[in-house]
Structures are given as C-alpha cells and as structure tokens.
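> Could you look at this predicted model? Sequence included:
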Amino acid sequence: MVDDDSPVGIVDRVVGQRLRQLQRTTGLPVVFGGATTPRRDGPRLRIAHLRGTLGDSLRDLEVGRGRGLGGSALLTAAACRVDDYASTRAITHDFDRHVVHEERMTSVVAVPVTVGGVVGAVLYGAVRAPHRIGDAVVDRVAAFGAALEREIAALLPPPAPPRPSPAARTRTALADLADLARTTPDPALRRRLARILADLGGQDPTEGPRPELAPRELEVLGLVALGRTNAEAADALGLSQETVKAYLRSAMRRLDVRNRTAAVHAARGLGLL
C-alpha cells in the first residue's frame, strides 16, 4: 500500500479497504486491484491488494497500458472481460505465469475507476471454474467501481483552478494599468502611465472604450489578414460566403472602418489580431 496522503495514496487505500465488500457484492471468489501512478510513458497500474488468491505472485505487479486485461481497461477506460484468460486473443499474455499458471484463473473481469477524468485504479474479479463471469456480475463490478469513484472524489481535495494563460494575464495587467492611468489625479503620472501602456501595446486610456469583436469576426479577419478571399475564408470555416461577408460588415461597423483591409489594420492596431 502507498503510505501517504497523496491522491494516489488515497485511491490505493480506498481500493484496499473496499475489496472485501467487492467480493461480497459480486460473489466472485477472487478480487484484487490497485491504484495507478502517472508516468512519462503513461499511467501504470500497481496491483497492491488481493483477496482470495492462492499466493502473492500478483502483489506489486506493475501493469502498463495495453498489457494484459488490466492494461486494456487502463487503455480504453472501459470494463474488459475474458471468458478464458489462457486462450483469448483479445489481450496480450504478459502475465500468464501469474494469472493462469500460479493462480489458475479462467474468466476474469477488469473495471477501471476514474479519478479526476483519468483512470486512477483498476478492480479485478475472477473465477477458477470453467464457466464465464456473467453480464450481471460484470454490471455489479462496474456499479461498485462507480460508487468507489464517488467515494474517492469526496476524499480528494478539490482540483486547483486552472491558471490563466500568459496572454490572459497580459490582458489583465494592461487593463489594470489602463484603469490606473485613467483614474489617477496626477496629470504627469497619467501621461507617464499612458506612455508605458502604449509601449506595451495597450490602448491609450484617453481614447475611450476599446471595441470588442465576436470570435467569428476575429476568425474571419484573421483569414483576411493572411490574404484569403471571402470564398477561401468561407471554405476554411465551413461557412457560406454570405455569412463571411456578414461577419466582415459587422467587424467593419464595430471598428468604424469602410473596407476589410482597413478592418485588418484597425484590429491589428488594437491588438485584437
């Protein structure tokens, strides 16, 4: 077990605590599982918890994406089942020594547990009999995995809000600087701040509000700036030529210019392109 309070440690601990319940809920004689750890080449599952196994050969086994049944669940983020592990061609057979020869498992199911949008753990259930694990049992394992997802989500700290992009931070800083230049009572300081703002590409605060263009208007102007015709812009955006012309007219009206070339220049001057 991962002995810490990191997200991986919390997930691993909950999986270990709930295996007995999984065994009772599904009636499967063998259950096991563990948490995944992010790696440069993709998440890797570590099987840390076992119930009903014949030995410890599966403990601490690491499973990569696409390897074996658990690796398939890790790769597809979907429940995977095989009716006869030894003979199936649906998976790789990296772990036959552990699963087939040492544990003598036949039908096996692997269910991913999603944590924060990625597979954070995998639960397994297996039998050693000639019959397959039925659909009803697979559904119970999947439902148990979904309940585990909700339990883990309640235990984990909320995700940190996304950091604004450098461009967004720059726009905010320029807006703050413009507001400061507009509101300061000192004329000399106001002129100095306006010069700094102009040097940084911001709008002179004495010029009034800066026009805002809709996203589609900016897309059309961006293509025009690249020398595209109306027909080429329409084809690139999946629009009709009339729609492109309407966006251009709207942009020219907002920018107070009379043709599309002037609209491109005005948009560039305002830092919109």
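Looks like it came in fine. Note that the structure is a prediction, hence the values are computed from the model and not measured.
> switch to C-alpha atoms for all contacts and neighbour counts from now on
OK.
> how about the helix or strand harbouring Ile10: buried residues?
Here Ile10 sits within helix 7-26, counting by DSSP states H and E. For helix 7-26, burial by neighbour count (16 or more other CA atoms under 10 Å) applies to 7-16, 19, 22-23, 26.
> so how far is Pro159 from the residue nearest the centre of the chain?
With distances taken as CA atoms, centre = their mean, Gly117 lies nearest the centre of the chain, 5.8 Å away. Distance from Gly117 to Pro159, counting by CA to CA, to the nearest Å: 11 Å.
> can you check Cys80 too?
Look at Cys80 and Pro159: by CA to CA, they are 29 Å apart.
> Kindly report the same for Leu58.
According to CA to CA, Leu58 stands 32 Å off from Pro159.
> higher neighbour count, those two?
It is Leu58, of Leu58 and Pro159, that has more neighbours when counted by other CA atoms under 10 Å, with 22 against 7.
> for that one, what are its contacts?
With contact set as CA atoms under 8 Å, 6 or more residues apart in numbering, Leu58 has these partners: Ile47, Leu50, His98, Val99.
> Could you export these as TSV, including distance to Ala262 and neighbour count?
TSV is the format used below for the contacts of Leu58 (distance: CA to CA, whole Å; neighbours: other CA atoms under 10 Å):
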residue	distance to Ala262	neighbour count
Ile47	64	24
Leu50	71	21
His98	72	17
Val99	71	21
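> got the residue ranges for the helices in the stretch 151-273 of the chain?
Ranges of helices within the stretch 151-273 of the chain are 166-183, 187-199, 215-225, 230-237, 241-255, 260-269, based on DSSP state H, counting those that start in this stretch.
> ok so, going back, next secondary structure after the helix holding Ile10?
strand 30-37.
> Off-centre distance for that next one?
22 Å (CA atoms, centre = their mean, to the nearest Å).
> Other residues contacting the helix or strand following it?
Using DSSP H and E, the helix or strand that follows strand 30-37 towards the C-terminus is strand 44-47. Strand 44-47 is contacted from outside by 32-38, 58-65, 71, 74, 121-122, using CA under 8 Å, 6+ apart.
> picking up where we left off before, of the helices of the stretch 151-273 of the chain, which is nearest Ala90?
Nearest to Ala90 among the helices of the stretch 151-273 of the chain is helix 230-237; the distance by CA to CA comes to 41.3 Å.
> same for that closest one, what does it pack against?
Applying 3 or more CA pairs under 8 Å, 6 or more residues apart in numbering; DSSP states H and E, one finds that helix 230-237 makes contact with helix 215-225, helix 241-255.
> What angle do helix 215-225 and the longest one make with each other?
I take that to be helix 241-255. 100 degrees (axes from the mean of the first three to the mean of the last three CA atoms, to 10 degrees).
> take the one below as the second:
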Amino acid sequence: MTTELSSGDSGLGQHAVVAREVLDELLPERMELLRTATGMPLVGAALRAVSIDRLVLERLTGTVGDALRGLVVESGAGLGGRVWQGRMPLRVDDYIGSGAITHEYDAAARAEFLTAAFAVPVLVWGDVLAVLYGAVRDRRPVGDTTLVAATVVASKLGRDAEERLMPYIDDANRPSRALAELTQVIRDVADPSLQARLNRIRRGLMGQAVPVLSGREADMLRLVEAGASTLEIAARLGVHPETAKNYLRSAAQKLEVDTRGAAARQARLNGLL
C-alpha cells in the first residue's frame, strides 16, 4: 500500500508528494539501521496519509504475517497514535495490558505475538510525518538504551528529510528559504558566540522570540525526553560527559529554564524538537 504524506497540517502544501518520495528513499537504510541499533526483531514505519490524515503502517521488517501491514492509525490511538499526538517517544512493556495507550489495535498485536514495543516520532520542521516502531515477542522490556537509539535514528531521519526538502518548500507555507537556510546554519555552528549572534538576527527577521537550538543541543534534549542520563547521552553521541552537560546547560539558558527536563519540555512546546 502506498500513500502520499498528509498536506493538511504538515505545512508542505503541494510538496507533500515530494516529502513522501524523500522518506521513501531514506527509509530502507534507516529501517535496517533501526533494527541493528535497537536489536528489535520487528521494526516498522508508519507515514501520515493524504486526505484521511492518518498514520498508515507500511514499512515492516520481521513480521510473521500481514496483520500489521497497511494498518491505519488515528491520532491518539494505540502506541503510534499516542506518539503522533504527543510528539514524544513512548515505550510499553506489555502492549496488551498497558494503561498508557488505547487498545484499538490489540488484535493486530496479538496476531504478531507482540509484547513490549516502542514508537518514536520523525519530526520535519516540528511536524510528525512518520512514526518508527520496534517490538519484541519474548516479554523482554524495552530498555533506556533501546529507546535512546531509536530516538537518535528518528532524529537523524527528520534532519536529513529537512535538508532534502529545502529546495521545494513554499514560502507561503514556511519561512523563506533564506530563513530556513539560516536556521540550519545556526544549528550547525559550533561557536556559541557566533550562534547567539545569528540567533538574534533570525529572531529579528522572524519577529519572534523563540530561540534556535544547535543540532547537538536538539539531539541531547530528545534523548532527555527518552529518559537518558547525561552519561548515556554522552556515550550515545560520542562526547565527554562534561561536554554533554555544557550543551544541556546552554539549551536550558536559551529556553530560559533551570533544568534539562524543563528544557526538553519547553523545546517541544516551541516546536524545536
């Protein structure tokens, strides 16, 4: 089953088809990476579908049947719908018995003998355009390391999609390409003082007071959302723990909050993750 991405809320307008093509091109490699990084025997990807504005579970690896293939998921429903609605990673260690999700799709989960599972959002300019899944059948819990690894894969997929979509974005639906490119430059700049100057310029041009996080700061806050400790974040991203602390402290200062948890929540509310 093939669907186009929803253009209703994504801000991509007529370029939703291009966004679908970009994700279709990127997903095969990322699905394999997701499976390798998380160790999950079953992984999948659901994309938002045009006109019905639902998630459609299309990309699947490791299934024993077809119960999940083509499953249509509504916002807020089940594990994936909850992640789409909340725009945050979520795991459940007993899918059928979990009180954290609704159970419209239990029959499909039972058909695949699924027990524990996770779902993480793929965000493109703050909008959820896809959800990545992973699941087991042997009642192993989804650990912190697994959820962190999945979050990193989803984050990188979203950033790569943004980069490829840049030439196609309508000015009517998104800030001008120049501003979008400036945002990307700010994310990539390593010098904090230069980044602060560019950030002030961007806020002035956009007429808003929302800060821009660097790519590394955003990655770390996504890992904070996933429950990772500072040591786990440092190990996952290959930096010294003190460097991780400095990035998190910088993000908190930009967002005018006192803790890394508050920074992650504020960044999510501002559409920065």
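Noted; the coordinates are in hand. Bear in mind the structure is a predicted one, so any value in this text is a computation, not a measurement.
> And the TM-score between these chains?
In this superposition the chains share a TM-score of 0.55, using TM-score structural alignment, normalised by the length of the first structure; 161 aligned residues with a CA RMSD of 2.2 Å.
> Trace Ala146 of the first structure over to the second structure, please.
By TM-score structural alignment, Ala146 of the first structure lines up with Ser155 in the second structure.
> residue in the second structure matching Val119 of the first structure?
Checking with TM-score structural alignment, Val119 of the first structure has Val128 as its match.
> from what I can see its match touches Val122, true?
Yes. Counting by CA atoms under 8 Å, Val128 of the second structure touches Val122, with 5.6 Å between them.
> In terms of neighbours, single out the busier of those two.
Shown here are Val128 of the second structure and Val122; by other CA under 10 Å, Val122 has more neighbours (31 against 23).
> Just to check, the more buried one is in contact with Ala154?
Yes. If you go by CA under 8 Å, Val122 of the second structure and Ala154 touch, sitting 5.1 Å apart.
> what touches both of those two?
Common contact partners of Val122 of the second structure and Ala154 (CA under 8 Å, 6+ apart): Leu132.
> on that earlier part again, go through the contacts of Leu58 of the first structure and name the one nearest Ala194 of the first structure.
Among the contacts of Leu58 of the first structure, and counting by CA to CA, the member closest to Ala194 of the first structure is Ile47, at 61.9 Å.
> whereabouts in the second structure does stretch 187-206 of the first structure align?
Going by TM-score structural alignment: stretch 187-206 of the first structure matches no residues.
> what does stretch 64-72 of the first structure give?
The alignment of stretch 64-72 of the first structure onto the second structure (TM-score structural alignment) covers residues 74-82.
> Pull the distance from that stretch to the chain's centre.
15 Å.
> what does it contact?
Contact with stretch 74-82 of the second structure is made by 54-55, 73, 83-86, 90-91, 101-105, 118-120, 131, 133, as judged by CA under 8 Å, 6+ apart.
> residue ranges of the strands in the second structure, please?
42-48, 55-61, 72-73, 90-92, 117-124, 127-135 (DSSP state E).
> and the ones you listed as TSV, adding distance to Ala263 of the second structure?
TSV is the format used below for those (distance: least, CA to CA, whole Å):
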stretch	distance to Ala263 of the second structure
strand 42-48	28
strand 55-61	29
strand 72-73	30
strand 90-92	18
strand 117-124	18
strand 127-135	19
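> Out of those strands, the one nearest Leu221 of the second structure is which?
Of the strands of the second structure, nearest to Leu221 of the second structure by CA to CA is strand 117-124, at 13.8 Å.
> Give me the mean deviation of that closest one from the first structure.
In the superposition with the first structure, the average deviation recorded for strand 117-124 of the second structure is 0.5 Å (mean CA distance after the TM-score superposition for the first structure).
> what distance separates that strand from the centre of its chain?
Distance of strand 117-124 of the second structure from its chain centroid, counting by CA atoms, centre = their mean, is 5 Å.
> Over to stretch 113-125 of the first structure?
14 Å.
> One more: stretch 7-25 of the first structure?
For stretch 7-25 of the first structure, the distance to the chain centre is 24 Å (CA atoms, centre = their mean).
> now stretch 116-134 of the second structure
5 Å.
> Could you check how far Arg182 of the first structure is from Leu193 of the first structure?
9 Å.
> These two: who's more crowded?
Leu193 (21 against 18).
> In space, what's closest to the more buried one - neighbours in sequence excluded?
Ala181 (5.5 Å; CA to CA, 6 or more residues apart in numbering).
> Check Ile47 of the first structure too.
Of all residues not flanking Ile47 of the first structure in the chain, Gly34 sits nearest, at 4.5 Å (CA to CA, 6+ apart).
> swap in Arg91 of the second structure?
The shortest distance from Arg91 of the second structure to any non-neighbouring residue, by CA to CA, 6+ apart, is to Phe118 (4.1 Å).
> Tell me the counterpart of the one you found in the first structure.
For Phe118 of the second structure, the residue aligned by TM-score structural alignment is Val109.
> hang on, its match packs against Arg81?
Yes. Val109 of the first structure is within contact range of Arg81, at 4.2 Å (criterion: CA under 8 Å).
> coming back round to it: the residue nearest to Arg91 of the second structure: how many residues sit nearby?
26.
> Could I get the contacting residues of the residue nearest to Leu193 of the first structure?
Applying CA under 8 Å, 6+ apart to Ala181 of the first structure gives the contacts Leu189, Arg190, Arg191, Leu193, Ala194, Pro205.
> And the furthest pair within those residues?
Leu189 and Pro205 (12.8 Å).
> quick one, which of the two is more surrounded?
Pro205 (22 against 13).
> returning to that earlier point: taking strand 108-115 as reference, get the angle to the helix holding Ile10 of the first structure.
Going by the same axes, to 10 degrees, helix 7-26 of the first structure makes 140 degrees with strand 108-115.
> how about Ala46 of the second structure, what's its match in the first structure?
Taking TM-score structural alignment, the alignment pairs Ala46 of the second structure with Gly34 from the first structure.
> Distance-wise, check that match relative to Arg150 of the first structure.
As judged by CA to CA, Gly34 of the first structure and Arg150 of the first structure stand 17 Å apart.
> which residues sit in contact with the residue nearest to Arg91 of the second structure?
Leu79, Pro89, Leu90, Arg91, Val92, Tyr133, Gly134, Ala135, Val142, Leu147.
> Map Tyr85 of the first structure onto the second structure.
Match for Tyr85 of the first structure (TM-score structural alignment): Tyr95.
> let me fix that: Asn230 of the first structure
That one, Asn230 of the first structure, aligns with nothing by TM-score structural alignment.
> Please name the nearest non-neighbouring residue to Asn230 of the first structure.
Nearest-residue entry for Asn230 of the first structure: Gln241, 6.1 Å, with adjacent residues in sequence omitted and distances by CA to CA, 6+ apart.
> Just confirm the one you found contacts Tyr247, I think it does.
No. Counting by CA under 8 Å, Gln241 of the first structure does not reach Tyr247; the two are 9.9 Å apart.
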